[in-house]
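Q: Following is a predicted model, sequence given first.
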Amino acid sequence: MKTLAPGTVIFHRHRGYGVITHVNLLTGWISARFGSEARTLDLNLSTDDVQHADGEAILFRRAPPDRMPHARLMAMVRALHQAGYEKLYLYSWPKPSGLHWRWHLFTGQRDWMQRPWREGWYGSGADYNVNPVMGWGDSPGATTDELITALARFDPQGLAQALGRDEDHTAWFQGVCKALLPGYMYSLDMERATADRLRETPPVPVIAVRASLPPYSGPQLSWPPGWAGLWTRAHVLPAPPINITGEPLQLTRRLTEKP
């Protein structure tokens, strides 16, 4: 993909050769100067058939972009699993505000509770909206193969830690990708069990990666292997009673009882 920036020489079918003076890739509009130093022309990259100086078309993406990169990451992880990198895991969860989803690719031993200490690569949908890249030298809109190539070039030692077999997780992930891609992603945001009673295991939450897609109506997803055991106990211990007086609890009660 060639650079598109102020100073780029372009060709327009009616105006001939010109030079870009301003670019807005969020809207797809550019300003260009054709033969006159004082006057610029506003052009739309989707409809005005703008070309590079060598005749290569400049195609602006008309389809609404993915508002989150998780589906692209899922396709990449599936391809790496098929290539033997089965010890690669994708964890995704919402920010506290609920407006964006984070993601964490981690490698090595599969231990969901120890995930924050596992080596890998992080990202956030909030950053992706402003700069739609994963962060390892890839370009916006890169294909699955291009994402893998960029990651292998960026961190070959880190990716090598994903080599190995994890057949249970690979089979689960393959089924999830078959059910969700290309329009949906999963979130492993598990609602915490209460201290007095454990909830039944709900299905894995599914979110559309584009605002134009309807809510997910496919089959319910099970939690990944190694996750079911996390539901056998409460994850938040009940807080012990606070006694700021330092006296035994029974004595405190006696002192506070009315005669």
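A: Cool, the structure landed. Residues are numbered from 1 along each chain as shown.

Q: hey, let's count contacts and neighbours off CA atoms from now on
A: OK.

Q: Okay, buried residues for stretch 125-139 please.
A: Buried residues in stretch 125-139, defined by neighbour count with 16 or more other Cα atoms under 10 Å: 125, 126, 128, 132, 133, 134, 135, 138, 139.

Q: ends of it, how far apart?
A: 16 Å (Cα to Cα, to the nearest Å).

Q: Name the residues that touch that stretch?
A: Residues from elsewhere that reach stretch 125-139 (Cα atoms under 8 Å, 6 or more residues apart in numbering): 67-69, 100-102, 123, 140-141, 146-147, 150-151, 154.

Q: take the one below as the second:
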Amino acid sequence: MKALAPGTVIFHRHRGYGVITAVNLLTGWIAARFGSESRTLDLNLSTDDVQFADGEAILFRRAPPDRMPHARLMAMVRELHAAGYQKLYLYAWPKASGLHWRWHLFTGARDWMQRPWREGWYGSGADYNVNPVMGWGDTPGASTGELIDALARFDPQGLAQALGRDEDHTAWFARVCEHLLPNYMYSLDMPREPGAPLQEKPPVPVVAVRAGLPAYAGPAIDWPPGWSGLWLHEHVLPAPAIRITGEAELVKGYQPP
């Protein structure tokens, strides 16, 4: 399906041709202006008969668009890795609300906690939900090659810092993309239900990038190289502490000679 974004020309059977002024990819609600009307009209893509300008139907319910950019970013990073830009990394984690996921591209040293921040190299699904662009001069619905071209034009110095070899991470990322794309993304967080204990060696969380997809049922995703180095030991639950409650417990079972 074509991209749905502010500026997209649509056709409504009762209103004629119009232009989308606002969109919400999570709910399917849009605001559009038709003809010379000064006010916008709110429409829902699941119920109202709205089409693209060329007559193609907008099947929002049966073929919803990506509400997060992470799968597109993963495909772009994989292509750049193949071109020799292996020191390019994608960090993804959820917002506190749990409705959207943030993303951050960084280059250079692979440090998952102390990541360099460059303008335009990070964003949130909340922003993408109302304007499906990355923010570096790309257009809605841009292909993987077009995203790479736009990023290279936007910040050539930043992209140049990704040149180099990181074979461990490149191999891990290729395996992840093979399992997850084009419908799922990874999230580098350790979710836990309120009050629930920690889980030993949890797999990397996997999230669907659009509505209507079943829960991920593929192979478990390992944590990326360098992640285990954030702790002194392997990420497992600590051994239970020794309990000493008093002298009676110390001599329990003791039999004099």
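A: Received it, and whenever you're ready, just let me know what you need. The shown structure was predicted, so the numbers you read here are calculated from the model rather than taken from an experiment.

Q: Fetch the TM-score of the aligned pair.
A: Laid over one another, the chains give 0.69 as their TM-score (TM-score structural alignment, normalised by the length of the second structure), with 214 aligned residues with a Cα RMSD of 4.0 Å.

Q: circling back to that earlier point, among the buried residues of stretch 125-139 of the first structure, which lie within helices?
A: Judged by DSSP state H, these include 125, 126, 128 as members of helices.

Q: Please report how far the residue lying closest to residue 208 of the first structure once chain neighbours are set aside lies from residue 201 of the first structure.
A: Nearest residue to residue 208 of the first structure in three dimensions, chain neighbours excluded: residue 184, at 4.3 Å (Cα to Cα, 6 or more residues apart in numbering). Taking Cα to Cα as the measure, residue 184 of the first structure falls 21 Å from residue 201 of the first structure.

Q: higher neighbour count, the two?
A: Neighbour tally, residue 184 of the first structure and residue 201, criterion other Cα atoms under 10 Å: the higher count belongs to residue 184, 24 against 15.

Q: For the ones in helices among the buried residues of stretch 125-139 of the first structure, give me a markdown table that also has distance to residue 81 of the first structure.
A: What follows is these, written out as a markdown table (distance: Cα to Cα, whole Å):
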| residue | distance to residue 81 of the first structure |
| --- | --- |
| 125 | 24 |
| 126 | 27 |
| 128 | 24 |
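
Q: Between these, which sits nearest residue 61 of the first structure?
A: Nearest to residue 61 of the first structure out of those is residue 128 (Cα to Cα; 16.4 Å).

Q: how much space between the closest one and residue 106 of the first structure?
A: Applying Cα to Cα to residue 128 of the first structure and residue 106 of the first structure gives a distance of 19 Å.

Q: Could you do residue 137 of the first structure as well?
A: Remark: distance between residue 137 of the first structure and residue 106 of the first structure (Cα to Cα) = 18 Å.

Q: now residue 232 of the first structure
A: Taking Cα to Cα, one finds residue 232 of the first structure at 25 Å from residue 106 of the first structure.

Q: Give me the more crowded residue out of these two.
A: Legend: neighbour count by other Cα under 10 Å for residue 232 of the first structure and residue 106, higher for residue 106 (24 against 12).

Q: counting contacts, what elements does the helix or strand harbouring the more buried one pack onto?
A: Here residue 106 of the first structure is covered by strand 101-107, with elements defined by DSSP states H and E. On a contact count with 3 or more Cα pairs under 8 Å, 6 or more residues apart in numbering; DSSP states H and E, strand 101-107 of the first structure meets strand 88-94, strand 120-124, helix 125-130.

Q: Noted, bye for now.
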